Structures are given as C-alpha cells and as structure tokens.
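A.B. asks: have a look at this prediction, sequence included:
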Amino acid sequence: MSASDVRVKKVAVELDKPRHLCYDMNAFADLEEKFGSVQKAFDALKSEKLSAVRYILWAGLTHEDDKLTERGVGKLFTLGDIPALVRPMMDAITSSLPKADEAKNE
C-alpha cells in the first residue's frame, strides 16, 4: 500500500464522547507494524480478540488525540460494547483502502 492508496474517511463512534475513527497513513503504519499487515489486523479485528480491538480502536482514534494511549482507550469501552464497535471500525478501515478496481488498475 502506498500513500496515494489511502482514502481517508472518518466514521463516527460514541465512546466517552462523540469521536471519529480515521485510518490514515499513520494508523495503517501502526497496524502494519503491530500485526505484520493491514489484512492481518483486519482478520484480528473480525476475531474480536480483546487486545486487537483495543489496539485497532486506538490506532483509529489517535488522529484526534495523539496523547491517547492503548490503556486509555481500553477504559473507553466495555466487553458489551465490542460488537457495536467492530462494525464502525471495519467500515472505517475498508473505506480508507483503495477500491478493488483501483488496485487492479495500478
């Protein structure tokens, strides 16, 4: 994935206050560094593994608050919130990736 592939889109999510998930180049770099690839991060999110949900949520929120920590993000949601958070996180990630036909053309 190159910088020109990222199409940043913010997705609203309600946590301690209204926030916006945004998977920009910094977030994708963090995900790649932690999971090895964005696809592996996406797979971990689908599994709803707690540490993956917390990390991926953190990566999507840091554009609004770069002082936010993973542990701080962990205080913003409960186990019961995970199903409601996974869908917006997946939407924010997939909407920021290049469309399939764009990727084929390159």
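C.D. replies: Good, I have the coordinates.

A.B. asks: C-alpha only now, for contacts and for neighbours.
C.D. replies: Fine.

A.B. asks: can you list the residues that contact the longest helix seen in the chain?
C.D. replies: Secondary structure of the chain per DSSP state H: the longest helix is helix 82-96. For helix 82-96, the external contacting residues (Cα atoms under 8 Å, 6 or more residues apart in numbering) are 6-13, 21-24, 42, 45-46, 48, 53, 56-57, 60.

A.B. asks: use this one as the comparison:
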Amino acid sequence: MYDLSAIKPKKVPVMLSDCKQRHLLFDLNALAELEDVYGGHADALKEVQTGSFRAIRATLWAGLLHEDPNLTIKDVGAMIAVDGMSIISDAIVDAFNIAVPTASVADQPPDVCSKDAPQDF
C-alpha cells in the first residue's frame, strides 16, 4: 500500500535513444497523469513490471513532463529503443520507489531533526 503523504519527488537519470540524458520525476502531476491513463499509478507500475510497451511509454512520458510539458506520449515513444526497454523500465521502477515509498518505509517516524520538520516549541 502506498502512503501518498510520503511522496518525496527526486529525479532519476535516464538515457533515451536520442542520446540526451533526461530525468524521471514522479511528482504529484506525473502521478495524476498516470491516474488519468490507468485509473491509478500503482496499476501503471504493475503494467511496467510486466514489460508492457504501452505502460512503459506512458509512464516514461508522465515522468518526463516536468522537463517538457509539451511532450506527447508518441514523442516519448520515438525516444525509446526497444533493446533498451529493460534499462528504462528499471529506471521507472527506481523513480517510482523513490517518489512513492511502500507503507513500511512511510510508517517510519519522520526525521524531527530535519530543517523541514515542524517545530512545536
């Protein structure tokens, strides 16, 4: 189960067939786009893990929108070499796991020493 309050966007580098390094980021906007396509972001990730070309293309697209909001799913499909699909799907899974940790990670107490932690005194 995912704890959406634990979302911590972090970019994961990925090299596509156009030899330009890009960065996957599954922020709230990307996750919302995946909900529009799949009904839920977890469903998209499951499809990526099965090797679905359609899911890899759509999920990669959603993760790249922060760099170029004008990208289309077909634009992203043209940037994917079929022989690099496993590397891309691994990067997607890594970026997803960073952005939306599992419940066991999310259930850990917050770092109260963090500069972002609320100060109650």
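C.D. replies: Great, that's in hand. No experiment lies behind these values; they were computed from the predicted model shown.

A.B. asks: quick TM-score on the pair, please.
C.D. replies: Overlay of the two chains. TM-score (TM-score structural alignment, normalised by the length of the first structure): 0.89; 105 aligned residues with a Cα RMSD of 1.8 Å.

A.B. asks: check the mean deviation of the very next helix or strand once past the longest helix of the first structure from the second structure.
C.D. replies: Using DSSP states H and E, the helix or strand that follows helix 82-96 of the first structure in sequence is helix 100-105. For helix 100-105 of the first structure, the mean deviation from the second structure after alignment is 4.1 Å (mean Cα distance after the TM-score superposition for the first structure).

A.B. asks: in helix 100-105 of the first structure, what's buried?
C.D. replies: Of the residues in helix 100-105 of the first structure, none has enough neighbours to count as buried (16 or more other Cα atoms under 10 Å).

A.B. asks: so what's the residue nearest the centre of the second structure up against?
C.D. replies: With distances taken as Cα atoms, centre = their mean, the residue of the second structure nearest its centroid is residue 26 (3.5 Å). With contact taken as Cα under 8 Å, 6+ apart, residue 26 of the second structure is in contact with 9-11, 62-63, 95-96, 99.

A.B. asks: cool, and residue 109 of the second structure?
C.D. replies: So residue 109 of the second structure contacts nothing (Cα under 8 Å, 6+ apart).
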